[in-house]
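# coords please:
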Amino acid sequence: MQTKEVIDHIVNWLKDYAANAKMNGFVVGISGGIDSAVVSSLCAKTGLRTLCIELPIHQSQDQVTRAREHIEGLKKKFANVSDLEVDLTKTFDTFTKSVPDAEESPKVQLSLANVRARLRMTTLYYFAGLHNYLVAGTGNKVEDFGVGFFTKYGDGGVDLSPIADLLKSEVYELARELEVSNSIVTAAPTDGLFGDSRSDEDQIGASYDELEWAMQQAEAGKNEEEFTGREKEVFSIYQSRHRANKHKMVPIPVCEIPVHLK
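Coordinates of the predicted model:
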């Protein structure tokens, strides 16, 4: 990959989109992970106002530390970068107390994890509305179009997606060129939605390198019977996730009424 040229292409694309939309800049939720670090860096390089927002909800300290270090580094490099912290922990706790009690189960945990993502989305759009900014998405190609590892109307609720055509390995290439801190580059990817140390790999059952391989095999028309051992297992995980989350990757279905019924 021509990393510098890709960075320039994305930065120019962001500038053109904002200009055509008559928007003043970008807002990015900063998690302490690689994707948000890269996207915020790309937005900062446009020269347009870039608001980085931390949105902790019972967040682990290492994620908070990485996020703050990244933001401080960006502010030193770019005069157009500003930041805010909006602690949504009490808001989340109030929500959990407001809904009917339910048994602690995987479904309840997942639903509440998605609530965290949707509270963050709502907050990002609040500030975007105040300042006439665009909400920049942080999803990469494997997450957005491979296994659908994002929350619908949560971190999937954005105005534009600068890195959604890049595989996770390519995002790491951009991170190194953009001089993203080593603590972020080497940290295990996590969505941070469960308030514990579980990684994306723990949740999915495969690493991003494995998922990239599986995505490439699926796009080449391969099927599960062509593989054995770990490759077969990973391919099955990919296919299962892709099928289950397809609804996140396509436009909302519209029931079209036949003309003769109108």
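# only C-alpha atoms from now on, for both contacts and neighbour counts.
Will do.
# helices of the chain, start to end?
3-21, 34-45, 61-77, 89-98, 106-131, 141, 168-177, 182-185, 200-204, 208-219, 229-244, 246-249 (DSSP state H).
# could you redo those as a markdown table and give each row mean neighbour count and distance to residue 258?
Formatted as a markdown table, the helices of the chain follow (neighbours: other Cα atoms under 10 Å; distance: least, Cα to Cα, whole Å):
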| stretch | mean neighbour count | distance to residue 258 |
| --- | --- | --- |
| helix 3-21 | 15 | 34 |
| helix 34-45 | 25 | 43 |
| helix 61-77 | 17 | 51 |
| helix 89-98 | 12 | 42 |
| helix 106-131 | 17 | 35 |
| helix 141 | 20 | 36 |
| helix 168-177 | 19 | 43 |
| helix 182-185 | 17 | 53 |
| helix 200-204 | 14 | 42 |
| helix 208-219 | 17 | 35 |
| helix 229-244 | 16 | 29 |
| helix 246-249 | 15 | 24 |
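# may I see these organised as TSV, with distance to residue 55 added?
Below are the helices of the chain laid out as TSV (distance: least, Cα to Cα, whole Å):
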stretch	distance to residue 55
helix 3-21	23
helix 34-45	12
helix 61-77	9
helix 89-98	9
helix 106-131	6
helix 141	24
helix 168-177	22
helix 182-185	17
helix 200-204	19
helix 208-219	25
helix 229-244	27
helix 246-249	23
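# wait, what's in contact with residue 153?
118, 121 (Cα atoms under 8 Å, 6 or more residues apart in numbering).
# please provide the structure for the following sequence as well, for comparison with the first:
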Amino acid sequence: MQVEKTVDHITNWLKEYANNANIDGFVVGVSGGIDSAVTSSLCANTGLKVLCVEMPIHQAQSQVNRAQEHIAQLKQRFPNVSDVRVDLTSVFEEFKSVVPKVDSSAQLDLSLANTRARLRMSTLYYFAGLHKYLVAGTGNKVEDFGVGFYTKYGDGGVDLSPIADLLKSEVYALGKSLNVPESIQVAPPTDGLFGDSRSDEDQIGASYDELEWAMKMKDEGKNSNDFTGREQEVFKIFIRLNTVNQHKMKPIPVCKIPVDLL
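Okay, here's the model as predicted:
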């Protein structure tokens, strides 16, 4: 990949889209991870206004520190960047207090994790509406089109996706070129939705490098019988997640009414 030219291409794409939509800038949720750091940096490159929104919900301090380090650096480098911090912890706790109580389970943990993501999406759109901005998505190609590792109508609820055609390794390459803080470049990727230290790899069962390989193998028409050992295990993980998460990747199904019923 030609990193510098790719940076310029995405920057120009963002700027052209915003100008054509008669929009004043972008809002980006900044988590302390590489994807949001690269996305916000690309948006800042356009020269249009960029609002970085930090939205902790029982967040690990290490994630908070990385997010704040990135935002401070970005504001120092780009006069068009501003930020706001909205601590959604109390909102999340209030939500839990008003829904019916259920026994603790893996499904409850996942539902609450997705709730966190959806609270953040609502917050981003609040600021987008307030300032006439677009919500810039932070999902990469493996997450968005490979394993569906995002929350439907959470971090998947965006106006445009500047890095969704980039593999995770390519996002890291852009991050280095864009001078993303080293602390973010070396941190294990995490969605930060469970209030603990689990990484994306812990949740998925495979690293992004492994998932990129499996995605390429699928595109080449391979199947699990073509592999053994760890490769077969990773390929099966990829295929399982790609299959069960198709509902996220495909358009919402619409029930078409037959003409004779109209």
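# related to what we said a few turns ago, which one, of the helices of the first structure, ends up nearest to residue 154 of the first structure?
Of all those, it is helix 106-131 that lies closest to residue 154 of the first structure, at 4.0 Å by Cα to Cα.
# that closest one against the second structure, how far on average?
When the second structure is overlaid, helix 106-131 of the first structure sits 0.1 Å from its aligned residues on average, using mean Cα distance after the TM-score superposition for the first structure.
# packing partners of that helix?
Applying 3 or more Cα pairs under 8 Å, 6 or more residues apart in numbering; DSSP states H and E, we find helix 106-131 of the first structure packed against strand 25-30, helix 89-98, strand 133-135.
# so which of these gets nearest residue 182 of the first structure?
strand 25-30 (16.0 Å).
# spit out the contact partners of residue 64 of the second structure.
By Cα under 8 Å, 6+ apart, the neighbours of residue 64 of the second structure are 31-32, 56.
# same deal with residue 66 of the first structure?
So residue 66 of the first structure contacts 32-33, 183-184 (Cα under 8 Å, 6+ apart).
# save the residues you listed as TSV, and put in distance to residue 4 of the first structure too.
Formatted as TSV, the contacts of residue 66 of the first structure follow (distance: Cα to Cα, whole Å):
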residue	distance to residue 4 of the first structure
32	23
33	21
183	22
184	20
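# what's near enough to touch the closest residue to residue 28 of the second structure other than its chain neighbours?
Residue nearest to residue 28 of the second structure in three dimensions, not counting chain neighbours: residue 52, with 5.1 Å by Cα to Cα, 6 or more residues apart in numbering. Residues near residue 52 of the second structure by Cα under 8 Å, 6+ apart: 27-30, 40, 71, 81-84.
# can you do 6 Å?
Contact partners of residue 52 of the second structure, counting by Cα atoms under 6 Å, 6 or more residues apart in numbering, are 27-29, 83.
# let's see if you can find the most crowded of those residues.
With neighbours taken as other Cα atoms under 10 Å, the top of the contacts of residue 52 of the second structure is residue 27, carrying 29 neighbours.
# that residue reaches residue 48, doesn't it?
No: in this structure residue 27 of the second structure lies outside contact range of residue 48 using Cα atoms under 6 Å: 10.7 Å.
# re earlier: residue 255 of the first structure: which of the helices of the first structure is closest?
Per Cα to Cα, nearest to residue 255 of the first structure of these: helix 246-249, 15.2 Å.
# mean shift of that closest one relative to the second structure?
Helix 246-249 of the first structure: mean distance to aligned residues in the second structure after superposition is 0.4 Å, counting by mean Cα distance after the TM-score superposition for the first structure.
# now do that helix: which elements does it pack against?
Packed against helix 246-249 of the first structure, as judged by 3 or more Cα pairs under 6 Å, 6 or more residues apart in numbering; DSSP states H and E, are no other helices or strands.
# which residues in the second structure does it align to?
The aligned range for helix 246-249 of the first structure in the second structure is 246-249, by TM-score structural alignment.
# any idea how far the residue lying closest to residue 246 of the second structure once chain neighbours are set aside lies from residue 250 of the second structure?
Nearest residue to residue 246 of the second structure in three dimensions, chain neighbours excluded: residue 148, at 7.4 Å (Cα to Cα, 6+ apart). From residue 148 of the second structure across to residue 250 of the second structure, the span is 11 Å (Cα to Cα, to the nearest Å).
# those two: which has the busier surroundings?
Between residue 148 of the second structure and residue 250, residue 148 has the larger neighbour count (other Cα under 10 Å), namely 23 against 9.
# just give me the match in the first structure for that one.
Residue 148 of the second structure maps onto residue 148 in the first structure, by TM-score structural alignment.
# number of residues surrounding residue 163 of the second structure?
Neighbour tally, residue 163 of the second structure, other Cα under 10 Å: 24.
# contacting residues around it?
residue 140.
# repeat that with 8 Å
Taking Cα under 8 Å, 6+ apart, we find residue 163 of the second structure in contact with 10, 35, 39, 137-141, 171.
# would a markdown table of those with distance to residue 225 of the second structure be doable?
Shown next, in a markdown table, are these (distance: Cα to Cα, whole Å):
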| residue | distance to residue 225 of the second structure |
| --- | --- |
| 10 | 38 |
| 35 | 33 |
| 39 | 38 |
| 137 | 36 |
| 138 | 34 |
| 139 | 30 |
| 140 | 28 |
| 141 | 25 |
| 171 | 31 |
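# between those, which is closest to residue 261 of the second structure?
Taking Cα to Cα as the measure, residue 137 is the one of those closest to residue 261 of the second structure, at 40.0 Å.
# I figured the closest one hits residue 26, correct?
No: with contact defined as Cα atoms under 8 Å, residue 137 of the second structure does not count as touching residue 26 (10.0 Å).
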